[in-house]
Each structure stands twice: as structure tokens, then as C-alpha cells.
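In: Output the structure for:
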Amino acid sequence: METLTLAAGPPSAPDTGDTAWLLAATALVLLMTPGLALFYGGMVRAKSVLNMLMMSFVAIALVTVVWLACGYSLAFGDDAFGGLIGSLGHAGMAGIGPDSTHGTVPTLLFATFQLTFAIITAALISGAVADRAKFSAWLVFVPLWALLVYVPVAHWVWGPGGWILDSLGALDFAGGLPVEITSGASGLALCLVLGPRLGFKKDAMRPHNLPMVVLGAGLLWFGWFGFNAGSALGANGLAAASFLNTLAAGCTGLLGWLFVEQRRDGHPTTLGAASGAVAGLVAITPACGTVSLLGALVVGLAAGVVCSYAVGWKFRFGYDDSLDVVGVHLVGGVVGTVLIGVFATAELTDGTDGLAHGGGFGQLGRQLVAVAAVGAYAFSVTYGVGKLIDRFLGFRAEEEHERTGLDLTVHAETAYDHGVLGHGAPVSASVASATSAPTDRKVKPQS
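Out: Predicted coordinates:
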């Protein structure tokens, strides 16, 4: 993402074309969180679908309050401590009026655009602990996580004086490090804090509504154009290149995942198609403004193939990443961020070439250092925060609530008027058949 020093005054009038595009891009990125809610909601069992939707929707409100209070200032204010964090000079959006500009767009719009990134990043983590997290604990976790994990990493990567951008020189156009790797590493930490779902490796836990999953994936893909192309912060050629790269990588990610399913399982699945597209989009996020079209095609394909295998690691290693946040977002984010060091082209990066374009191993090394640092930081801080919340509030839902379903026990609602969530209603034959099917993603549990 293009990074410019925050301007407190009005040095120039905003460009109307750039402003119009960023307004649209901001709305597109905000739509991704409801899209994620549907994507996740369709993947869980019917008894907890509303809880899954709520975890995404409440993140919009919680992160917005934190961001406006101090998050934006700490992330994008002038550096205050050796490239690690910004200042509080703009806490409460102080000193930022309607005439203040950030480059060619209003600063208030830039801050709102960045807010939508923070929102969906927090919401992504919920997929790792689906079906078993206390909603009250989630309400505490989200604002703490946004301040302690997302905000510092956003400053490192995009903020004025951030150490990854200025000192290390690693590249990340639209969020492989602050969004994908932080959410994936944090999801892994949190699912270790909570432990596996009841019946993990034993009971069927297949998605209850695949059409909802595909609809959610479609909305995510639609919003991702704002996420990636909007990060050019202007209606220009860089935005166009990022837009096309995003489309291309989503397509090859989808095809790569289906290829693995066909070869491994004999059946290309709807869930695989949706997941493969998301994996390709995850991987191209950091690279969309740094690699050529051919590079984007390879990045998406690599993510689709690698992530389709990575989602099975939870059965081998025993961590219950319910909706594959680790397998898709952490692994896909690593793939895309590292491959910048291979496929970056000076035409888009203002002079930096990757290994494949004769740039040597230097940029690849910088990308690897950034991935390791951000992943380790996000995992360790999230694990600590999760443990503290678990100790003082309890993070895991009560066993009875988990067995009954969090929709009814926490929210006093059900998503459907019939079937397993009815108030004393018998389980229908179709629902019983669906919930007794083999485990998710056609990956056999391993003892």
C-alpha cells in the first residue's frame, strides 16, 4: 500500500477522481466483512450459524470505536518509537478536518479506508474458534487484539517510519503481513488457547449451507477489488494492474485447489472452489502491486495448491482450526509475501526486482524476515491475550452450550424454524443425514 506522511493541513486540493475511487473502494472493503460472515456462517454447523455471523458483525462496531479513539493515530501518525508505533497526536481524530489531505485524497477518507482493513482482519480470526468461543470473551478480545497486534504491525508495514517499510525494505502492497499473516497466526494461537471442539476428529462437522459459502466467497472476491486496487490510493495504472492481478490470482487459486481435490479425492467440490478462490486472493494481496500478470497467475496457483494441503495439517498436528484460518490465511499470506521476493518487477515497485527478474536473493531474504517477525509477534501476543482472558473471564463456552449450539444458548435465536435448532422439534431426516456425513473438506482425520 502506498504510504505517505499524514498531512495535518491542506497543502493541495484532493483529486476528485482519486477520491471517488477510494470512496467506492472503502465501501467494497467494508462489504467484505458481511461477506465473510456468510462465508463462515455457511461453513459451520446449523446450530451455531448466527453466532458466527455475530462475531463478524460485532467486529465492525468494536474495531471502529478503537480505531477512531487511538488506533489510526498509533498506526499512521508520525513515528514515536524507533519504527515500532506511531504517536497519539491524532487520537480521537484530533487535528484532521475535512480539508486535510493524505496525498491526493482527504485524510478522513484514507483513515476510513484503513479502518475497513482493521475490521475484517479481526473478524477473520473468529473462524479459527468457531462453535466454541464465549461471545462475551470475544467482545473483550477484539478491541485488545486490534490495539496490541493489528495497530503496531500496520505501523511497521505502512506507517511513517515503520521499521519493515523503512529499515528492512520488505514489500507489502495491500496487507499480506498486517492482514493475512496476523489473522492466521493469531487464529492458530487462539485455537490453541481454547482447545478443540467437542468431537473433533470423531464427529462430522461439515458445512451446513454450501450455497451460503459460495455467496460469501463471491462477496469477498467482489470486495477484494477495493481491498487491493484501492491500495493504490488513486484511479491510476497501478490500481488497474492490481485489479487485474487480483482477478487472475483468484482464478488460478480456484483451479489449483480443484486440481488437488480431483487428484487426491476424485471429486472437485463446491467448498474447494470457494476456498481455492479465497486462497488465491489471500496470496495476491501483498503482491498485487508488485508482480506482473504472469507472476500473479503463479502466485494464485501456488496458493491454491499449497493451501489445499495445508488445511489438513490440523488433523495431523491436533489443533482445531475450525474454518481453516491457518491453512488459508496464514499459509496463503506467507506464500504471497515470500513470492514477492521472486516475482517482483521494477516496473511496479519503482526499482526493486525479484529473483526471477535478476534481482538476486536480497529481496527474498527481506520478505522472509518480515514474515517471521510478524508471524511470531502476532502469535505470541495473541496467545498471551487469549490466556489472560481465559483466566479471568473464561474464553471457552460451557460444554452444554457447545453441545446445544451457541445460537440458542447465547443469542436465544435460531437460524431456521425447523431441524436441529427447533425448540424441542425433532431432527428431520435430511438434517440428520447431512450432519452425519464425513468430516469437512474430504480430509480424513488422523489419529
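
In: make it CA atoms for all contacts and neighbour counts henceforth
Out: Fine.

In: So what's the residue count around residue 273?
Out: Neighbour count for residue 273, taken as other C-alpha atoms under 10 Å: 23.

In: ok, now residue 392?
Out: 9.

In: one more, for comparison:
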Amino acid sequence: MAPAITLAAEAPKLSAANTGFMLICSALVMLMTPGLAFFYGGMVRVKSTLNMLMMSFISLGIVTILWVLYGFSMAFGTDSGSLIGWNSDWVGLGNIGLTELWPGYTIPVFVFLVFQLMFAIITPALISGALADRVKFSAWALFITLWATIVYFPVAHWVWGAGGWAFELGVIDFAGGTAVHINAGAAALGVILVIGKRVGFKKDPMRPHSLPLVMLGAGLLWFGWFGFNAGSWLGNDDGVGALMFVNTQVATAAAMLAWLIYEKIRHGAFTTLGAASGAVAGLVAITPAGGAVTPMGAIAVGAIAGVLCAMAVGLKYKFGYDDSLDVVGVHLVGGVVGSLLIGFFASGKGQSEVEGLFYGGGLTQFWKQCAGVFAVLAYSLIVSAILAFILDKTMGMRVPEDDEVAGIDQAEHAETAYDFSGAGGGAAKTAATAPVAAAASKKVDA
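Out: The predicted model follows:
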């Protein structure tokens, strides 16, 4: 019998279906940044609404340009020392062919790079929620520029770039538990430890001014997150992306319910803010884990994250750090929880054959997850604090106290979110009718 002839595997060919799918996913991830702006914008007081929106929107501009100039090359170029990438042909994106495929996949390089760009945009925007009410807009813009260059681009290479140390170690991060959420949450903690608390922290009421806006933002985030998560498999050929899509919905639902139950037991009410925050906590936690766990595992990941994040948001009052909109409590804690739980709930039937402790795989993967989690956390926290310290000592990070009290929107943007002067009511109407009311009062007295 003649020996069998072994044929070389066919080279991947451009898939119009996967390309279209990934372009849609990229658009969904882009929508998450405006959604985040609404989510954060509704959570602050009226006088800070526009500043909060702008702190997210400016990332769309700055990070996009950095990504074209050198960011994509740093994150996904040829590895150097397992710490950083570089490819001079990608600088300015002028030497990439229209149909040149991302290695090993059926989508063009341009599609991969624009999908990853949207991740790079939203990550520094996440940090802004911790700094509400008190940061100069110019200082924030410069911080984004430096932070993306020194922190995000290298960390993205560690986690997702070929040759990156976490990638080679086998740390599982399907869509950004370490590179996005722990990275942003740790950065937020580092910055607020440097710049300090808002005026009136723990004394003045700092309630959300528009819970409908918060819910709108949370809804947009939930919607966009399907692109964020399912798209991270870079195709739709083997069902893993579909599993991630299902797990995204399941974990988010579980986390929202768990947060509300905890809130009812602890504080006596089911709040809309709790529902929105719980949903985001679930989205964060399933981001690294969703390709490795079953839907039942996703319920467990979401429920655990919902309770632990709800507990964590109160730590700022206990320890005295002013995390304005709970970036540390939701994104840092949620990212850590979701990443570490892979070591327990990985089923071996999703993105890889890796099994966690509950599926007979022991603690091997858990220790790998710990390495990735705590390395990113420490690097981002320390470097972010150093950047904030340098900026604070040179140009100043905070607005003057009088501007903070009066309202950062007017001081930094010369605008206000709401103009009631033409509404025919409120102060304007009262002022206009005051003389008439006074005359009528005199006539009655007479």
C-alpha cells in the first residue's frame, strides 16, 4: 500500500463574512465609549456633566492618532524581550496591503487593527470616572497621551501580542480583563491617591443628577459589549464567539440580580443605579473568562462578581480614597474576579482545552492567572501614580478649589449641560412675576 500523501495546510483566505462581522464588532466597541460617557455623565452632579462626557470623548481623538502613528506597532509588532512590540512598516499604517491578512486569520490587518483601536480608546476613558469634578481638561488630555504610550500599548502586547510574556505563559484573557479593566482600574487608583479627594467628599451629597442617563449609558455599554467580547475571537467559524456572546448575556444578568439582592439585604432597596452598576460588573467579569467557561460557569462568575463589586464600592469610604464613580470597585475588582475565576471554572470545552480546578485541572491555570493579574495591576498602579505626580508638580492636575465648587463645566468648557432660561419656568419665571405678585399682595392687605 502506497504511503499516504500529506498535503500542506491551505493558507487562510480572506473571508468576507468574518471581515463584515469584525467591522460590525468594531463599530459596536466604538459605541461603548459614548455609552460610557453617558453612563458617567449621569452619575455626576449637574455642574460636572459636560466635563465627564468630554473626558471620554477626547480619548476617541487622542488615542486614534497615537494608534496610527505608533500604538499599533508597539502593541502588536515584532516582539522585543517579551515586553514590547515594534514594526516600522506599521508606523503611520502606510505600508499595509488592503487584502493583507492578519497572520493565522481570515480578516485583513486593517480590520484587526481598527478593532483593537477601539479597545485602546475605551481603556483610558474608563479611568476618567474615578477623577470626576476635579481634573484640568488639558492635564487629562496629556495624561491620556502618556498613559496610552507607556502603559496601555506595552500591556496589550504582554497579554495579546505574539511573544508577549503573559501570552506565552498561557494567561487567559479573552477580551480584556487584565489589559483593559484591571489596567484602567489600577490606573484610576494610582491617580486618585496622588491628586486627592473632591471638595466635600464624605460631607456633601454627591448623588447622580440623571439616573435615566445612567441607564441609557448602561444599555449602550451592554449592547456594545457583545462586539467587545464575541468579536475578540476574530471570526465566527467554530462557535467560540457564539459561546462568548451567550456567556456575556448570562453573566451580566446574573451579576445585575446578585447586586440588587445584596443591595436589598444591605441597604433595603432595589435601585436603578445598582441595576446599572451590577450589569457593568458582570460585563467586566465575563470579559476575560467567557470563552473558557460554560453558561453555568458564566452564571457563577457573574453572581460572584456582582456581590463582590457591590461590597467593594463601599471601601472608598472606609479607606478614604475618592473613587468618584467606582472605577476601582467595579472595573478593578470585577477584572480581578473574572480573571482569577478562570482558574476554577475553565471547562476545557471552549477556547482551549485548559481546565480549571472544578473540572479536574488543578490550580495550574489559577497561578498563571495570578501572575497576569498582579503584574498588570502593579505596573499600571505604579506608573500611573508616577505620571500623575509629574503632571501635578509641573502643570497641575487639579482645577482651583473655587472652580471645583462653582462647577468644572463652566470653568473648563465655558458651557453648561442644561439651560433652563428659555423654559418659561424656574428662576426666570419667578423673577418676572414677582412684581405682579407683590402688587396683588398689597391690594389684598389694603
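
In: Once they're superposed, tell me the TM-score.
Out: The TM-score (TM-score structural alignment, normalised by the length of the second structure) is 0.91; 412 aligned residues with a C-alpha RMSD of 1.5 Å.

In: where along the first structure do the strands fall?
Out: Under the criterion DSSP state E, the first structure carries strands at the ranges 101-102, 105-106.

In: next one: the last one to chain centre, how far?
Out: Chain-centre distance of strand 105-106 of the first structure: 25 Å, with C-alpha atoms, centre = their mean, to the nearest Å.

In: what packs against that strand?
Out: Counting contacts by 3 or more C-alpha pairs under 8 Å, 6 or more residues apart in numbering; DSSP states H and E, strand 105-106 of the first structure is packed against helix 16-43.

In: re the thing from before, what's the closest of the strands of the first structure to residue 170 of the first structure?
Out: strand 101-102 (22.6 Å; C-alpha to C-alpha).

In: how about the longest helix along the first structure: buried residues?
Out: If you go by DSSP state H, the first structure has its longest helix at helix 362-392. For helix 362-392 of the first structure, the neighbour count (16 or more other C-alpha atoms under 10 Å) marks 363-364, 366-371, 374-379, 381-383, 385-387, 389-390 as buried.

In: Quick check: it compared with the second structure, mean distance?
Out: For helix 362-392 of the first structure, the mean deviation from the second structure after alignment is 0.6 Å (mean C-alpha distance after the TM-score superposition for the first structure).

In: okay, that helix sits on what stretch of the second structure?
Out: Aligning helix 362-392 of the first structure against the second structure (TM-score structural alignment) gives residues 364-394.

In: starting at the chain centroid, how far to that stretch?
Out: Distance, centroid of stretch 364-394 of the second structure to centroid of chain: 16 Å (C-alpha atoms, centre = their mean).

In: Could you do stretch 324-342 of the second structure as well?
Out: Counting by C-alpha atoms, centre = their mean, stretch 324-342 of the second structure comes out at 10 Å from the chain centroid.

In: gap between the two ends of it?
Out: 29 Å (C-alpha to C-alpha, to the nearest Å).

In: What is the corresponding segment of the first structure for it?
Out: Across the first structure, the stretch matching stretch 324-342 of the second structure (TM-score structural alignment) is residues 322-340.

In: how about residue 274 of the second structure, what's its match in the first structure?
Out: So, by TM-score structural alignment, residue 274 of the second structure is matched to residue 272.

In: Touching, its match and residue 260? I think so.
Out: No. Counting by C-alpha atoms under 8 Å, residue 260 is not a contact partner of residue 272 of the first structure; they are 9.4 Å apart.

In: Give me the common contacts of the two.
Out: residue 308 (C-alpha atoms under 8 Å, 6 or more residues apart in numbering).

In: Those two: which has the busier surroundings?
Out: residue 272 (23 against 19).

In: for that one, what are its contacts?
Out: Residue 272 of the first structure touches 254, 257-258, 261, 308, 441, counting by C-alpha under 8 Å, 6+ apart.

In: Just to check, residue 43 of the first structure is in contact with residue 210?
Out: Yes. In terms of C-alpha under 8 Å, residue 43 of the first structure counts as a neighbour of residue 210; the distance is 7.1 Å.

In: The two - which one has more neighbours?
Out: Shown here are residue 43 of the first structure and residue 210; by other C-alpha under 10 Å, residue 43 has more neighbours (27 against 18).

In: Quick check: chain neighbours aside, which residue is closest to the more buried one?
Out: Using C-alpha to C-alpha, 6 or more residues apart in numbering and skipping the chain neighbours, the partner closest in space to residue 43 of the first structure is residue 207 (3.9 Å).

In: do you know how far the one you found is from residue 216 of the first structure?
Out: In terms of C-alpha to C-alpha, residue 207 of the first structure sits 13 Å off from residue 216 of the first structure.

In: same question, residue 339 of the first structure
Out: In terms of C-alpha to C-alpha, residue 339 of the first structure sits 27 Å off from residue 216 of the first structure.

In: Of those two, which one has the most company?
Out: residue 339 (28 against 24).

In: Quick one: residues contacting the residue nearest to that one when sequence neighbours are not counted.
Out: Of all residues not flanking residue 339 of the first structure in the chain, residue 299 sits nearest, at 7.0 Å (C-alpha to C-alpha, 6+ apart). Neighbour list for residue 299 of the first structure: 249, 280, 283-284, 335-336, 339 [criterion: C-alpha under 8 Å, 6+ apart].

In: what do we get in the second structure for residue 299 of the first structure?
Out: Using TM-score structural alignment, residue 299 of the first structure pairs with residue 301 in the second structure.

In: Equivalent analysis for residue 245 of the first structure, please.
Out: Per TM-score structural alignment, residue 245 of the first structure is aligned with residue 247.

In: residues in contact with that match?
Out: 286, 290, 294-295, 298.

In: quick one: the counterpart of residue 308 of the first structure in the second structure and residue 142 of the second structure, what's the gap?
Out: Using TM-score structural alignment as the criterion, the counterpart of residue 308 of the first structure in the second structure is residue 310. Counting by C-alpha to C-alpha, the gap from residue 310 of the second structure to residue 142 of the second structure is 32 Å.

In: And residue 290 of the second structure, what's its match in the first structure?
Out: In the first structure, residue 290 of the second structure lands on residue 288 (TM-score structural alignment).

In: so what's its match closest to, chain neighbours aside?
Out: In space, residue 288 of the first structure is closest to residue 242, 4.8 Å off (C-alpha to C-alpha, 6+ apart).

In: Neighbour-wise, which one of the contacts of residue 247 of the second structure leads?
Out: Busiest of these [other C-alpha under 10 Å] is residue 286, holding 39 neighbours.

In: Setting aside sequence neighbours, what's the nearest residue to it?
Out: Counting by C-alpha to C-alpha, 6+ apart, the residue nearest residue 286 of the second structure is residue 338, at 5.8 Å.
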